[in-house]
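Q: okay, structure incoming, though there's no sequence with it:
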């Protein structure tokens, strides 16, 4: 191969290399432009989402505090509709969950503007009372009417969970109602099954129960049993006090065992066990 041929080949290779580099530079330039456009689009979307989150926060605060809504603001009507749809979807999920966990029923009424909830209570397999509540969801979730006993701390439960976690609100309220029904039923069963025990004191909430028993022995010694239910979502007492004029009796191992019976089983069951064991008359 002569010098002219070699120079021709080298020139051709250099031309190809320059063309390849130019094409690579063009691809990189095009890709860089595409990335810039994508970055701008993402920043715009980010700003839109920030604006929507800001609008939702303002709207939810207004709805929570029952303030008038400014429907003229951009997107406020759509945001409100989205929130209400979210609440309705949550209620429909709860309707389905009821068939699995029980405790309450939900029925949509007034063309979806409200939800009627029925709380069923029972104890030891016996159906007791039913309580009803209507929830207005036309604007923000709030209770329009109910027959929940005034002894239940309903206002506190509403502040805790009604707006933020409807499922937790309904489940907690159901626990309160069932525990109250169970404590009431225990009092009825004591009167029915354990006639020798006198109920000295109980209140509307049934969180204090004072029982007068008579201990077995040569002389029937009176024993005062005070049951305190500090956890209102449960039907077993959290504290039991045994008192008697005979200090040795109330502090005896037998009556300490009786105290544990009250803490671990329903009151009427504990009393029947104590009677069977001849601790009481």
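A: On my side now, so go ahead. The structure displayed is predicted, hence computed values, not measured ones.

Q: okay, CA-based contacts and neighbour counts for the rest of this
A: OK.

Q: so which bits of stretch 155-172 are buried?
A: Burial within stretch 155-172, assessed by neighbour count using 16 or more other CA atoms under 10 Å, is assigned to 158, 162, 163, 166, 167, 169, 170, 171.

Q: my guess is the second one meets residue 169, correct?
A: Think residue 162. Yes. Using CA atoms under 8 Å, residue 162 is in contact with residue 169, at 5.6 Å.

Q: need the buried residues of stretch 155-172 in TSV with secondary structure and distance to residue 195, can you?
A: What follows is those, written out as TSV (DSSP: H, G, I helix; E, B strand; the rest coil; distance: CA to CA, whole Å):
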residue	secondary structure	distance to residue 195
158	helix	41
162	helix	43
163	coil	47
166	helix	43
167	helix	42
169	helix	39
170	helix	37
171	helix	36
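
Q: identify the farthest-apart pair in those.
A: 163 and 171 (14.1 Å; CA to CA).

Q: ok, the buried residues of stretch 155-172 vs residue 23, which is closest?
A: residue 163 (60.3 Å).

Q: now the closest one, nearest residue through space, not along the chain?
A: Computed as CA to CA, 6 or more residues apart in numbering, the closest residue to residue 163 that is not its neighbour in sequence is residue 141, at 6.4 Å.

Q: for that neighbour, list the residues it contacts.
A: 87, 135, 162, 163 (CA atoms under 8 Å, 6 or more residues apart in numbering).

Q: wait, which of the residues you listed is closest to residue 240?
A: residue 162 (33.8 Å).

Q: could you report the neighbour count for residue 18?
A: Look at residue 18: counted by other CA atoms under 10 Å, it has 12 neighbours.

Q: can I assume it sits in a strand?
A: No. Assessed with DSSP: H, G, I helix; E, B strand; the rest coil, residue 18 is helix; it does not lie in a strand.

Q: gap between the residue nearest the centre of the chain and residue 233?
A: Central residue of the chain (CA atoms, centre = their mean): residue 168, 1.3 Å from the mean position. Noted for residue 168: a distance of 13 Å to residue 233, by CA to CA, to the nearest Å.

Q: the structure to be compared is supplied as follows:
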């Protein structure tokens, strides 16, 4: 009888310890969620302010473009063009480019005048981490031409240039930046996965040069059982940093593994890769009372 009572007390105490651990973990998660909500609110306020400033700059650029068109039409109707008219046109174009750069500065694009035109700097970043800068020269602003550059060969520069450089320098730069920044973001996630011990099974990481296909295997413990999952992430949108499709499989023919594979697939599509794997690791650490 005494032995049974002792076992009962130990079982109750063990269960209370588990409940206390769970309560502590929930309190930590709630505090972290509160801090994240406050930080998110501050970021939203900053974004609204930046959008306001961006809209003001866009209005300024539009007004300058209208002045350029008006003066161009006037010059066309009163040939031959004198040096003062040409100088005024060039001055307005440079002023328009300067205004455009002020508007694009908020997106990571900056530039400066050169003897032949403009040199633009495309600064890439992902989740607040600066990843690197790429430079491209655009010569002859009246009939823009690509000069020297260090754009990665995997970026379709010729295609983007042929489609937009002559008609809209702003659209050309914006689209080029979208391609480069997304490429840098995908590469950052793949490199971080490769450099993080235990994040994936050794020797399983595969990727292409544009980082639009990423395959790897990883281990997850569920209900005391170690399961090996294989993931293949597809980025069909080359201007995106999150995959459009995530194929996750597990060779173990158990219902819990198949349910987990579906959940992991959704997680990889919604979160950056390292955060998704960190979330899976936290799930392993959470106490289970089933």
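A: Great, that's in hand. Since the model is a prediction, treat every value here as computed from it, not as a measurement.

Q: map the residue nearest to residue 163 of structure 1 onto structure 2.
A: With TM-score structural alignment as the criterion, residue 141 of structure 1 lines up with residue 144 in structure 2.

Q: over to residue 191 of structure 1?
A: Under TM-score structural alignment, residue 191 of structure 1 pairs with residue 194 in structure 2.

Q: check residue 131 of structure 1 too.
A: Residue 131 of structure 1 maps onto residue 134 in structure 2, by TM-score structural alignment.

Q: and the strands in the stretch 101-250 of structure 1?
A: 104-109, 114-123, 126-136, 142-146, 198-202, 208-215, 221-228, 239-244 (DSSP state E, counting those that start in this stretch).

Q: buried ones in the fifth one, by neighbour count?
A: Yep, that's strand 198-202 of structure 1 we're talking about. 199, 202.

Q: which strands and helices sit next to the longest helix anywhere in structure 2?
A: Taking DSSP state H as the criterion, structure 2 has its longest helix at helix 2-76. Contacts defined by 3 or more CA pairs under 8 Å, 6 or more residues apart in numbering; DSSP states H and E place helix 2-76 of structure 2 against helix 83-104.

Q: buried residues in the helix it packs on, which are they?
A: 89, 92-104.

Q: those: which two are farthest apart?
A: Maximum distance among these (CA to CA): 22.3 Å, for 89 and 104.

Q: so where is stretch 11-27 of structure 1 in structure 2?
A: Using TM-score structural alignment, stretch 11-27 of structure 1 pairs with nothing in structure 2.

Q: so for that stretch, what gets flagged as buried?
A: Buried, per 16+ other CA under 10 Å, within stretch 11-27 of structure 1: nothing.

Q: please name the residues that touch the aligned residue in structure 1 for residue 124 of structure 2.
A: Correspondence of residue 124 of structure 2 to structure 1, assessed by TM-score structural alignment: residue 121. By CA under 8 Å, 6+ apart, the residues touching residue 121 of structure 1 are 103, 127, 128, 129, 130, 174, 177, 178, 181.

Q: distance of the closest residue to residue 121 of structure 1 other than its chain neighbours from residue 13 of structure 1?
A: Distances taken as CA to CA, 6+ apart place residue 178 nearest to residue 121 of structure 1, at 4.9 Å, with adjacent residues excluded. As judged by CA to CA, residue 178 of structure 1 and residue 13 of structure 1 stand 90 Å apart.

Q: which residue ranges form the helices in the stretch 151-290 of structure 2?
A: 157-164, 169-195, 255-270, 273-285 (DSSP state H, counting those that start in this stretch).

Q: and the third one with strand 225-234, angle?
A: Same thing as helix 255-270 of structure 2. Inter-element angle recorded for helix 255-270 of structure 2 and strand 225-234: 40 degrees (by axes from the mean of the first three to the mean of the last three CA atoms, to 10 degrees).

Q: so which elements touch helix 255-270 of structure 2?
A: Helix 255-270 of structure 2 packs on strand 225-234, strand 245-249, going by 3+ CA pairs under 8 Å, 6+ apart.

Q: deepest-packed of these, please.
A: strand 245-249 (a mean of 19; mean count of other CA atoms under 10 Å).

Q: any idea how far the counterpart of residue 234 of structure 1 in structure 2 is from residue 210 of structure 2?
A: Residue 234 of structure 1 maps onto residue 240 of structure 2 when the alignment is built from TM-score structural alignment. As judged by CA to CA, residue 240 of structure 2 and residue 210 of structure 2 stand 12 Å apart.

Q: also residue 109 of structure 2?
A: 21 Å.

Q: ok, the two, which is more surrounded?
A: When neighbours are counted by other CA under 10 Å, residue 109 of structure 2 and residue 210 differ, and residue 109 comes out ahead with 21 against 18.

Q: wait, isn't the more buried one in contact with residue 101?
A: Yes. Residue 109 of structure 2 is within contact range of residue 101, at 7.2 Å (criterion: CA under 8 Å).

Q: and for stretch 155-164 of structure 1, what span of structure 2 is it aligned with?
A: Stretch 155-164 of structure 1 maps onto residues 158-167 of structure 2, going by TM-score structural alignment.

Q: re earlier: CSV for the buried residues of helix 83-104 of structure 2, including distance to residue 150 of structure 2?
A: Shown next, in CSV, are these (distance: CA to CA, whole Å):
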residue, distance to residue 150 of structure 2
89, 31
92, 29
93, 26
94, 24
95, 26
96, 25
97, 22
98, 22
99, 25
100, 22
101, 20
102, 23
103, 23
104, 20
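
Q: which of the contacts of residue 141 of structure 1 are still contacts in structure 2?
A: For the contacts of residue 141 of structure 1, the aligned pairs still in contact in structure 2 (both residues aligned by TM-score structural alignment, their matches' CA atoms under 8 Å) are 135, 162, 163.

Q: count of neighbours near the first one?
A: Other residues within reach of residue 135 of structure 1, judged by other CA under 10 Å, total 21.

Q: what sits against it?
A: Residue 135 of structure 1 neighbours (CA under 8 Å, 6+ apart): 114, 115, 116, 117, 141, 142, 143, 144, 145.

Q: name the nearest residue to the third one, ignoring sequence neighbours.
A: Read that as residue 116 of structure 1. residue 134 (4.4 Å).

Q: do the same with the fourth one
A: Take residue 117 of structure 1 and drop its neighbours on the chain: the residue closest to it by CA to CA, 6+ apart is residue 106, 4.6 Å away.
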